[in-house]
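J.: Pasted the sequence and its predicted model underneath.
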Amino acid sequence: MTDREELKQKLRDNFAGKIVRKDLTKKIKEGANVPVYVLEFLLGKYCVSDDEDIIERGISKVKKILEKNFVRSDEAQKTLSILRSKGFYSVIDKITINLNIKTDTYEAEFSNLGIKNIPISAEYPEKYDRLLSGGIWCMVQLEYDYNEEDKKSSPIKIAKLNPIQMPHVDINELKEGRKAFTKEEWIDILLRSIGMEPDELTEREKWLLLLRLVPLVENNYNLCELGPRSTGKSHIYKEISPNSILVSGGQTTVANLFYNMGKRTIGLVGLWDCVAFDEVAGIRFKDKDGIQIMKDYMASGSFARGKEEKSASASMVFVGNINQDVDILLQTSSLFDPFPPEMGMDTAFLDRIHCYLPGWEVPKFRPDHFTDDYGFITDYFAEFIRELRKTQESDALDKYFKLGKNLNQRDTISVRKTVSGLVKLIYPNGKYDKEELEEIIRIALEMRRRVKEQLKKIGGMEFYDVNFSYIDNDTFEEKYVSVPEQGSSTLIPEGICNPGHIYTVSSGKSGMIGLFRLETQILPGNGKLTCNGIGNDREARESTQNAFNYLKANSNRISQSISTTTKDYIIQYQDLQGIGMTNKLSLPTLIAICSIALTRPTLSSLAILGDISVSGTVSKVDNLANTLQVCLDSGAKRVLLPITSAGDLGSVPPELVGCFNLIFFNDAEDAVFKALGVE
């Protein structure tokens, strides 16, 4: 028996009647505009065999039921006409029930059939309370009996109602069934349940797709996923779960989303487990206070409207497209750039996002990415992950680990929520070991650190503490977690650079602080300096010329070996983070020329800060705390710093200062000697 056959048999043994072959769903779905959970309910009922004849007969039966009973909006009047002529008829439609307090009766509203105020027995909303909160798909037996004497009453009566979506799931049955599967098998089942074929995915891609499910199992979880098109970002929230709603088009109101004060009714956050916004670039609130209310809700799960404070548990998901290369986006702006400016530049809003899922790592889906194998019936799957919302596993990590000191309260809450969601999904029975939990913690830390890295870019020093870590309770070993796309930590290489290779950190033309590299060549000549990479930037060019003029006048004070008359120097300037060339190049240029002329490299992992005037006067570093943070992110271990900046160290967090060997210099010659390690 193959691994797949064995897994299929395990599913039959432990979850009989709750699984379906996903290719059957795909086969019918392509020709019928029917929600997946309606389809799979019928397929699970009529196609529960491996016998192809039985399956074919079952598919035929399902197609006939859909053709005959599924109500299409454009055929609503035709259906009503059939009901009138026959006197009875069964329909599949989405039913919502409302309480009419004037008559003290319950009334049903049919979504596709377009009729409302249809009397219904109180037993149904009492038995299936989801009918009262957003409605569910049902098979309904209708009767038609027109009463000439009572023309005000509806001739349409509901004889019987059966929910197609599962009204209840036995969570203990799920926990018991989970014991039969390994971690890898269970992850594969979860992925097949949402229609994906795990054999076509890498381990990393599997985890990223599982993260999309966390807002459905965790209350008040805020997730952001930006990436290319055709990666299925909104698929789960639109098709897979009947408990989530996808807000398309972007424009919404506080009344629609949170609370309608006129009608005194709760909005989407009170009716759904998850509210997903498609195309974040288009999110607009008609109300001025919309984003502020959203921020309050994302932070606490509550919001104030009028004199009342309301609470809800819906998670918030923001999905959208990134239209350019991520490396370019990281250099020129931030990974939140696709958001509208009132959100994408609001650090208070962005800080409330618990997880930034890197959508650019999810493959563009091809036909072979969609499974033809068995997974859970969508509605069973949706209901058991909804049931998992009632439990909390946010303290799961405490048994084996604790979080590092760089995580503040919001970071800690975010990581714990992600850990809780993934633990509930993969280990619903609570059985996991230390290594399995560590795997989840590393993912949770990475997803929150991605948010923090971008906050640091936008908000500066307030968000300097991005070096996330966790500590093993047994060995006290501290392990750090990085984000793959943040390559800046290796920009300044470890070890000794070649002579004439210099790194400096300062503000660029855009005003942002970044890292710049100078690479220098020396050739026989007549004392000419050639500067490449700074274009027509007049201030930058003047700064480099200042350095050369200073060297001409003072080279003997540094070394007799440096010639400004018989040698030519060529320097290539590189803006490593795309923020626009800096004009603070005099000191770095001076050190670069001296380094190549003396064939002596600078100290290892050194970043040079500060600048000099044409007369050699040292200027102190602007915005020292942020500048040192960039040095740390760029991989610097030593920092050459003007003594005039020593007084500003009080504004820098001690943890940040402690990351470097700070080397102070008094004047230009002192800076050259100390950079080159000359005593």
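T.: Ah, there it is.
J.: going forward, measure contacts and count neighbours with C-alpha atoms only.
T.: Noted.
J.: quick one: furthest residue from the center of this structure?
T.: Relative to the centre of the chain, and counting by CA atoms, centre = their mean, the farthest-placed residue is residue 149 at 61.1 Å.
J.: Show me the helices in the stretch 1-150 of the chain, by range?
T.: 3-14, 22-29, 36-46, 52-69, 76-86, 123-127 (DSSP state H, counting those that start in this stretch).
J.: Determine which stretch of these is the most buried.
T.: Mean neighbour count (mean count of other CA atoms under 10 Å) peaks for helix 36-46 among the helices of the stretch 1-150 of the chain, with a mean of 22.
J.: Could you list every helix and strand in contact with that helix?
T.: Under the contact definition 3 or more CA pairs under 8 Å, 6 or more residues apart in numbering; DSSP states H and E, helix 36-46 sits against strand 19-21, helix 22-29, helix 52-69, helix 378-387.
J.: What is the neighbour count of residue 599?
T.: 14 (other CA atoms under 10 Å).
J.: thought it was touching residue 501?
T.: No - between residue 599 and residue 501 there is no contact under CA atoms under 8 Å: 10.8 Å.
J.: another one to put next to it:
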Amino acid sequence: MTLVNDDNNLHDDLESSNDDVDITATEVLASGSDSNFDLLDKLEINFPGRFVRKDLTQRIKEGANVPSYVLEYLLGMYANSSDPATIEQGVENVKKTLANNYVRPDEAEKIKSKIRENGAYTVIDKLTVTLNTRLDRYEAAFSNLGITGVPVDSRYPQDYERLLGGGIWAIVRLSYYHDDMESDSTAPFNVEKLTPIQVAGLDMSEVRQGREKFTTDEWIDLLLRTIGMEPTQFEKRQKWLFISRLIPLVENNYNFVELGPRGTGKSHVYKELSPNSILVSGGQTTVANLFYNMSRHQVGLVGMWDTVAFDEVAGITFKDKDGVQIMKDYMASGSFARGKDEIQASASMVFVGNINQSVDVVMRTSHLFDPFPDVMANDSAFLDRIHNYLPGWEIPKYKPSFFTKGYGFITDYFAEVMRELRKISYGDAFEAYFKLGNQLNQRDTIAVRKTVSGMIKLIYPHGEFSKEDVEEVLRFAIEMRRRVKEQLKKIGGMEFFDVNLSYIDNETFEEKFVAVPEQGSSTLIPVGTEKPGHVYSVGYDAGNRLSLFKIETQMTAGNGKFATTGIGGHRGAKESMDTAYKYLKANAGQVSGTISLSQHDFILNATNLNNGLMTDHLSLATYLALISISLAKPTVDSLVVVGDLTIGGSVVKPENLADTLQVARDSGAKKVLLPMTSAADFGTVPSDLLGSFTIIFYNTIEEAAFKALGVE
């Protein structure tokens, strides 16, 4: 293959490289040998010229700030071999190509001079095309070269629409012609030839036939090496999480979220591994940019890219007030209305960002969508459209050993494979063996089907899989959706109570439920006996959010002083706690003659364990905490007390029993102390929720004290 030099043979070299054939691999394949080959042998036989050694990308990336798919496009031209000598020569060719043709911003003037002096020159740069309506022509703006207004033949934006939205990397031959008689608005540069950096063609039969030669584990390892990761460094679970990042690239209108620690490569896939996706950095955008420009009658990013990814979700903002609403419409149906037009598009939506605390802390104090801006994090209708919440906290922070030195597909080739896979669906792949459980609603079903389809296309692109294979994929898909539902339950209450997602075996009729791992560590009420004076209660805080509250009490010898801490000057909380103290002081003898409040001082601390505001409803919990510590007797294990008392001793039942019990269960309660009057509200509570507790009824405040302490 000819080395690319200043004489601008790069385009010719490109065309000739498309005809190159790995003769050795082809001859071996034709021989029909069925020996046991390692992965490299299988790649050479089944995918000749379609793979590259992945560490080569990092070797040449320094000093050339271009996406990996651009570098591997060039490596595919010059170094798509397993022969060390050929690889080294190919790497040198790529380095010289970049040195001669890649435009570095700090050398833009040097390149412009070369174009002028030589009359024409070939460059590698990212360019965006716009329509100049005044001159009635298309014009290109070069990102690194820093020139604008360059005339472009209309066939290029027609053939490559993404030139008009976000731009693409390309190999461009630029010519120079300056005429003093022409107006100043006419650029002296002209695009003679433009070749987008993407594979020339794709034969999916090659992919299907090649996949058949690999075991499932081998294929998964090959996918990981394709995205640059070394599979020997990861467990199977982590491999699946890496692969699921690719689902938005193979599935139309797929809504994907990944939140986790920094340094785990969340945005890497959408920025580096495919020319068919665009990463919106910073988060700020407009309806015109993302969806539709009314003045230009032009579809935005969702119509030009397979995947639109938002980096750092915390910073997502729309300049337009209706931005989130339009996004919700699009995420639900793949269409949106602008003016009189109903616009259809197939781009998937990806949201990635950071969680700054451990997942255990987040689960106790808020919810897993908390990093989103409030306009999204508090909108259950928006969040319900998410098909997959990938647990980014399960992916370890990257370190050097995680990056592979093995062979994987050229990313640009694999990007085209993924794009071709968007044309088919395996959403019904499980139906021959399983059906979904009754608690999956329509949106749950759509989400699970899309995730199943995406994972099948990635792991089994040849369409061959067993019952065990599809069950594994189905369980994974249900888990990713249940994570969304669990958080919606925290945010939206009983509207989303049906989180026990399951599937049923068509042969045995066995129903299997799928849990999310992080739920097991989220309980706030510990197992075992608490200290005397410690009481848990559920009630509405000042922000009208149901929360779990804990009362902790200290008692010392004294003369009846009563103090409260932790309420931050909240008047309602202070009044409710004072009410309990005054009632007990006047009626302590009805519980026990040994209680003498006047001979002790009490300090009570109230805490909202969900990290929210304080509440006005602490009277019953305070009353029970004072009795518990006065008698040196703890409450029964895993108990939540529900209800309130008045200064006259009347019982006040909770306003919303179903949601109150849901918070109690999520917090780890096993027993609930409940006013008898709440029994009339049992019809509003799902049976599985009600059945998860031992319900302890009380009619009077004094009876509540006896039963809370386990006294019959």
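T.: Done, it's in. For clarity, every value in this text was computed on a predicted model and none was experimentally measured.
J.: Any idea what the TM-score comes out to?
T.: Here the TM-score for the pair of chains, by TM-score structural alignment, normalised by the length of structure 1, is 0.85; 673 aligned residues with a CA RMSD of 4.2 Å.
J.: The helices of the stretch 1-150 of structure 1 into TSV, with extra columns for distance to residue 467 of structure 1?
T.: Output for the helices of the stretch 1-150 of structure 1, formatted as TSV (distance: least, CA to CA, whole Å):
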stretch	distance to residue 467 of structure 1
helix 3-14	41
helix 22-29	43
helix 36-46	43
helix 52-69	55
helix 76-86	59
helix 123-127	51
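J.: mind checking which of those helices is nearest residue 380 of structure 1?
T.: helix 36-46 (8.7 Å; CA to CA).
J.: hang on, the earlier thing: please identify which of the helices of the stretch 1-150 of structure 1 is closest to residue 477 of structure 1.
T.: The nearest among those, by CA to CA, is helix 3-14 at 37.9 Å.
J.: Could you pull up the residues touching residue 696 of structure 2?
T.: 671-674, 707 (CA atoms under 8 Å, 6 or more residues apart in numbering).
J.: can you check residue 528 of structure 2 too?
T.: Each residue near residue 528 of structure 2 by CA under 8 Å, 6+ apart is listed here: 637-638.
J.: The one 3 residues further on now?
T.: Contacts for residue 531 of structure 2 were tallied using CA under 8 Å, 6+ apart; they are 633-634.
J.: SS state for it?
T.: Under DSSP: H, G, I helix; E, B strand; the rest coil, the three-state class of residue 531 of structure 2 is coil.
J.: can you tell me how far it sits from residue 632 of structure 2?
T.: Distance of residue 531 of structure 2 to residue 632 of structure 2, computed by CA to CA, to the nearest Å: 9 Å.
J.: Check residue 482 of structure 2 too.
T.: Distance from residue 482 of structure 2 to residue 632 of structure 2, by CA to CA: 43 Å.
J.: likewise residue 298 of structure 2?
T.: Using CA to CA, residue 298 of structure 2 is found at 74 Å from residue 632 of structure 2.
J.: Tabulate the helices and strands packed on helix 36-46 of structure 1 in a markdown table, adding columns for distance to residue 159 of structure 1.
T.: Shown next, in a markdown table, are the helices and strands packed on helix 36-46 of structure 1 (distance: least, CA to CA, whole Å):
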| stretch | distance to residue 159 of structure 1 |
| --- | --- |
| strand 19-21 | 30 |
| helix 22-29 | 29 |
| helix 52-69 | 15 |
| helix 378-387 | 25 |
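J.: which element is the residue nearest to residue 679 of structure 1 when sequence neighbours are not counted on?
T.: Leaving aside its sequence neighbours, residue 679 of structure 1 sits nearest to residue 673 (CA to CA, 6 or more residues apart in numbering; 7.0 Å). Assessed by DSSP states H and E, residue 673 of structure 1 sits inside helix 668-675.
J.: neighbouring contacts of that helix?
T.: Applying CA under 8 Å, 6+ apart, the contact partners of helix 668-675 of structure 1 are 557-558, 587, 590-591, 594, 602-603, 606, 612, 616-618, 640, 663-665, 679.
J.: So what's the residue count around residue 221 of structure 2?
T.: Neighbours around residue 221 of structure 2, by other CA under 10 Å: 20.
J.: Please disregard the earlier target; I meant residue 689 of structure 2.
T.: 14.
J.: and it, what helix or strand is that in?
T.: Assigned by DSSP H and E, residue 689 of structure 2 belongs to helix 687-690.
J.: Contacts made by that helix with the rest, please.
T.: Looking at what lies outside helix 687-690 of structure 2 - CA under 8 Å, 6+ apart - the contacts are 661-662, 665, 682.
J.: and these, which are buried?
T.: Buried by 16 or more other CA atoms under 10 Å: 661-662, 665, out of the contacts of helix 687-690 of structure 2.
J.: Among those, which are located in strands?
T.: Among these, no member is found in strands (DSSP state E).
J.: from those, which is closest to residue 491 of structure 2?
T.: residue 662 (11.7 Å).
J.: If you drop the residues flanking it in sequence, what lies closest to the equivalent of that closest one over in structure 1?
T.: Structural correspondence for residue 662 of structure 2 with respect to structure 1 (TM-score structural alignment): residue 629. The spatial neighbour of residue 629 of structure 1 that comes closest, neighbours along the chain excluded (CA to CA, 6+ apart), is residue 464 at 6.5 Å.
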